[in-house]
Every structure is written in structure tokens, then in C-alpha cells.
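In: fold the following for me, if possible:
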Amino acid sequence: MCEDADVTDAPSSPPRSGAQAVERALGVLRCVEVDDHGVSITELAQRTGLTVSTTHRLTRTLTEADLLIQDPRTERYQLGPALVVLGRKAEQRLGYRQTLPLLEELAAVTGESINLGIRSGNEVRVVLDVVSPQPLRFSQEPGSRVPVHVSAMGKCLLANSGDIDDEINRLGDLVRATHRTITDRDQLRRELELVRERGWALNDEERNPGVRAIAAPVLQPGGGLVGAVAIQGPTVRITDNRLPELAALLGETTHRIAPLLVAPSGH
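Out: Predicted coordinates:
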């Protein structure tokens, strides 16, 4: 979903501040981000709750800045080339590019797909992805977002962000994805306490049937939480007897990449 609760455009509303204009523009970009086939003006207006004229004004400004492009044949909007440049600079400055060889090394050793994720509100945003060479595999593309409570990376981020009860209280409804999803807050609390104690988390078919993931937090020497790294694959390969080995490999990898990453200022 690409919704913004504050983007309604009633004629009688007071003039919008600069911050509200930025929020509207971000809402448009998020809508285009999640649609691989492009989005029309009418669809953007419907999804953001803005009027067509306001949406057209925003898309024109974003297109002039190369943050969006419009397909001349379909008149649908896609993300623009300026975002590629900005993304590459951010990837370099935040340290993600330097960590990729270490994630590729982990994928080669385990034979499974690897993700690096960060917290974005009550979701995990996948930043880097290394796909398993196996024919039967599971992977998540960069930019993918997953609710924290159904993700091994998310559990790591929750367990290491501060007071566990406070973190759980901020989550709102714990939506069920499969019959194994943890939707009970007391059960989630016990799970997060275990994650904090042992240093790694398990997603046991809690988001996708037949898929398991094991993850560990990326903690800087000073204690700052930078993100989390996950190994994920089918349950037939990520078995209980492999978990200790995979946890040890994750611990080694996260220890090596922690100094390379810039810690976020908050979530």
C-alpha cells in the first residue's frame, strides 16, 4: 500500500506547509516504487487521496527533477534516473556497497539467499539481496518491505532496539500471514527475549509456508544497531540441525560488516 493519511485535498483546507508538500511528494514516489508497470495520474490520485490537479502538479515537478519519468506511449510514470544516482551515492556512503562481497561470501558458503535489512517504522526494508544458486530458493528484492513481527530480521531489530515491551506496544495489530505467525503479544515478547539472549532469530514459516529464515543483528562496537542479516531458504534445507552452523556463520559475518555500515539516527 502507498497511503498517506494526511494527503486529502479538500478545497476548504488551509494552505499546506513545506513539510506537507514533501509528504505528498514522498507519497507519490512510494506509489510508483511499488508498481513495476508504472502508474497513471488517475491511479496516483486515487492511491494517495489527492486531487488529479494536485497529483499532476507533483508529478510534473518530480519529472522535471528526473525523480520520475513518464512513458510517452502509455503516459504512466516510473521512477527516474536521478534516483539511481542518489541510490548509488547513498549505497557507497552508508557502507552497503562494501558489505556486498561479505554477503556474497556467506551465500556461497551456505548455498542460500542472503538479505541485509534495516528497520523502517514497523517494517523491515530489504537493502541488499544475494540470491541462492539453488533451483529451489527464496529471496526478497531490495526495496521489499516486510512487517517486523513476521521476519527473522525484524525480530532481531525489535529485540535490540530498546525496551521489548515498548517496541511491541508500538506495533499495533499483529497481522497473521500464515498459521505459524506469532500474533499473541506475550508469545512475541518471549520470542524476542530469546532472540536477545541467544543473539539470533528464526522465522519458521511465519510469513511464507515452506520457507525458513535465520537472522542476526548487526551491532556496532559501541552498541548501535545498524541492521540485520538473514539466511533464508526452503525448510527442507534449513533444518534444525543446521541452525547452530548457520548462526555461527551469521555471527561472523555481522561482526565483519558492522564497522563498514553507518548507523541510522533512529526509526
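In: could you use CA atoms for every contact and neighbour count after this?
Out: Noted.
In: against residue 59, how distant is the residue nearest the centre of the chain?
Out: In the chain, the residue lying closest to the centroid (CA atoms, centre = their mean) is residue 125, at 0.8 Å. For residue 125, the distance to residue 59 equals 25 Å [CA to CA, to the nearest Å].
In: please give me the structure for this one as well, since I'd like to look at both together:
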Amino acid sequence: MLPSETRRVEAVQTACSIIDALREVNSIGVTALANELEMSKSAVHAHLVTLADCGYVVSDAGQYRLSLQFLEIAEHVKDTFGQYDVIEEELTRLADETGEIAQFATDEHGKIIYLAKAEGKNAVRTSSSIGRRGDMHSTSLGKAILSEMPRDKVDSILDVYGLPRKTPNTITDRERFHEELVQVRERGYTIDDEENITGVRCIGVPIEGKGDTILGALSITGPSSRMTDERIREELLAVLQRSANVIEVNVKFS
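Out: As a prediction, the model looks like this:
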């Protein structure tokens, strides 16, 4: 589902903006937060007090931060996602076997959401983290999910977010991007060829859910020096498809 164009409640939007801002810092005062959001101190303070009363914000000597209640919410959301424990087990297996980063993501509101991640002994550091949102067009995970969608649905996502350039290799032409998705469907896997981060390549595969749904996608990420076409074809694709199959079987027959 993409962001809605229906009527919005301004107070809720303000509360969401405050929560998003608090997520980026350890703690912050009312004045600093009001300046960052370009709002009045009284309005920000009123929202913070309300959020604190509801248990979502903690006040400590005039500094505000998100409460640990978000941990409970996150655990609840994670538990509602099918076979999360199996996904984590397969990511750990992939990371240990390949030495690289293994990740699982799903899509929400036209973005990918990283739900699980495991790092092998040779893993490179990337900006992805559990819960983080990312663009679909420049990642192997996102392209894997998009490849399972009809063209009109892909276009509706591109209409909202476009094809912003992340690196010199990012595909920014819509027709070329659709051609890329056709190739993905034919070969059964995606490649992020330094399209999201320079020097980093990824291979991804879609994972089917129950019925005709797409649960998400699975990927292996590493430096381009190790993620060669030969290694992808002769080593990584087989282990990635094996893990995807394990997850799919558990999801469909759970």
C-alpha cells in the first residue's frame, strides 16, 4: 500500500514528526526539537507531554527520548510476521557459509523494510539495519520484490518515489528499469551492481508467501571485489535459492 491521498489529521502528523525526530537522537530538549521541526515550543511541549502520558516518550531533566515501549511494539510486529525464526536461522546459515551479509526485507508503502540481518566473518559495514526503510529500485531486495509485481503496480510506486540516482550505476530511466525487471524474471534473481552503494554488489531472490503473495526477498551483500559474476553464478545463487526454498516451504505449510 502506498501513502494515502485521503484526509489527514494534523495533530497525528505532528506526533509522528516528533517521534521520527526523537528516533535520530539519544535525547533532546523542547527548544532544540521545536527549532528542528520549525514549530512553536508550546506546541511541541504539549505533544511531548501527551506522548509521555501515553508511555511513548520519557522525560529526564528536561530532555526527551523515546521510551522502551517501542521495543514491545517492535517485538509484537516481528512476531506477527510469518516464520521469523526460520528467516533468522537461514540468514545466520547464509552469513556463516558465505562470510558476507545476509538480509531479508519486505515491502511497505512502496519502500523495502529490512526485517532481519546477519553478518559473516568477512562482512563489510553497510547502512542497512533492522527496521530501516530503503528505496526499491536501487537494491537487489527491492528489485526482487518488484519483479513479482504487475507493471501497473510497479509504475504506481515509481510515480510516487521516482528513480533517484544513488550512484553512477543506478538505473534512472523507467523503460530501462522495466527491461531490467524482465531480465530478473527470466533468470530468477536480481543483481544490485553497485547501484545503491559504490563498491558493493548484492544478489537477491524473491520469496513467495501463501497463495499468490510475495513474502519478501533474501539477499547476500559484499564488496564488488568478492561479489564477482562467477562467484554469484557458481556459489552464491545456489545457497541463496536453498535458503529461500526453506523459508517458502515453512511459510506455505505452517
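In: ok, now which ones touch the aligned partner of the residue nearest to the centre of the first structure in the second structure?
Out: The equivalent of residue 125 of the first structure in the second structure is residue 113 (alignment by TM-score structural alignment). Contacts for residue 113 of the second structure (CA atoms under 8 Å, 6 or more residues apart in numbering) come out as 105-107, 130-134.
In: same question, residue 244 of the second structure
Out: Contact partners of residue 244 of the second structure, counting by CA under 8 Å, 6+ apart, are 205-207, 218.
In: trace it over to the first structure, please.
Out: Applying TM-score structural alignment, one finds that residue 244 of the second structure aligns to residue 254 in the first structure.
In: for the stretch 101-250 of the first structure, what spans make up the strands?
Out: 113-120, 123-130, 145-147, 201-204, 211-219, 225-234 (DSSP state E, counting those that start in this stretch).
In: okay, the ones you listed in CSV with distance to residue 186 of the first structure next?
Out: Output for the strands of the stretch 101-250 of the first structure, formatted as CSV (distance: least, CA to CA, whole Å):
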stretch, distance to residue 186 of the first structure
strand 113-120, 22
strand 123-130, 20
strand 145-147, 18
strand 201-204, 17
strand 211-219, 21
strand 225-234, 23
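In: which one of the ones you listed lies closest to residue 262 of the first structure?
Out: The closest approach between residue 262 of the first structure and any of the strands of the stretch 101-250 of the first structure, judged by CA to CA, belongs to strand 225-234 at 6.9 Å.
In: how big is the offset of that closest one relative to the second structure?
Out: For strand 225-234 of the first structure, the mean distance to aligned residues of the second structure following superposition is 1.0 Å (mean CA distance after the TM-score superposition for the first structure).
In: from the chain's centroid, how far away is that strand?
Out: The chain centre lies 11 Å from the centre of strand 225-234 of the first structure; the measure is CA atoms, centre = their mean, to the nearest Å.
In: what's it aligned against in the second structure?
Out: Under the alignment (TM-score structural alignment), strand 225-234 of the first structure falls on residues 214-223 in the second structure.
In: need the contact partners of the matching stretch.
Out: 94, 100-107, 123-124, 140-142, 144-145, 148, 199-209, 227, 236, 240, 244.
In: just the buried ones from those residues?
Out: Among these, the ones that count as buried by 16 or more other CA atoms under 10 Å are 94, 100-107, 123, 140-142, 144-145, 148, 200-209, 227, 236, 240, 244.
In: tell me which two in the contacts of residue 113 of the second structure are the farthest apart.
Out: Going by CA to CA, the pair spanning the contacts of residue 113 of the second structure furthest: 107 and 130, at 13.2 Å.
In: residue 79 of the first structure -> the second structure?
Out: In the second structure, residue 79 of the first structure lands on residue 66 (TM-score structural alignment).
In: its match: how many residues sit nearby?
Out: As a burial measure, residue 66 of the second structure scores 22 neighbours (other CA atoms under 10 Å).
In: what is the burial count for the nearest residue to it once chain neighbours are set aside?
Out: Leaving aside its sequence neighbours, residue 66 of the second structure sits nearest to residue 57 (CA to CA, 6 or more residues apart in numbering; 4.5 Å). When neighbours are counted by other CA under 10 Å, residue 57 of the second structure registers 21.
In: quick check: residue 254 of the first structure vs residue 261 of the first structure, distance?
Out: Distance of residue 254 of the first structure to residue 261 of the first structure, given as CA to CA: 10 Å.
In: over to residue 239 of the first structure?
Out: In this view, residue 239 of the first structure and residue 261 of the first structure are 30 Å apart by CA to CA.
In: quick one, which of the two is more surrounded?
Out: residue 261 (21 against 11).
In: so that one touches residue 91, yeah?
Out: No - Residue 261 of the first structure is beyond contact range of residue 91, at 9.9 Å (criterion: CA atoms under 8 Å).
In: give me the neighbour count for the aligned residue in the first structure for residue 166 of the second structure.
Out: By TM-score structural alignment, residue 166 of the second structure lines up with residue 177 in the first structure. By the other CA under 10 Å criterion, the neighbourhood of residue 177 of the first structure contains 16 residues.
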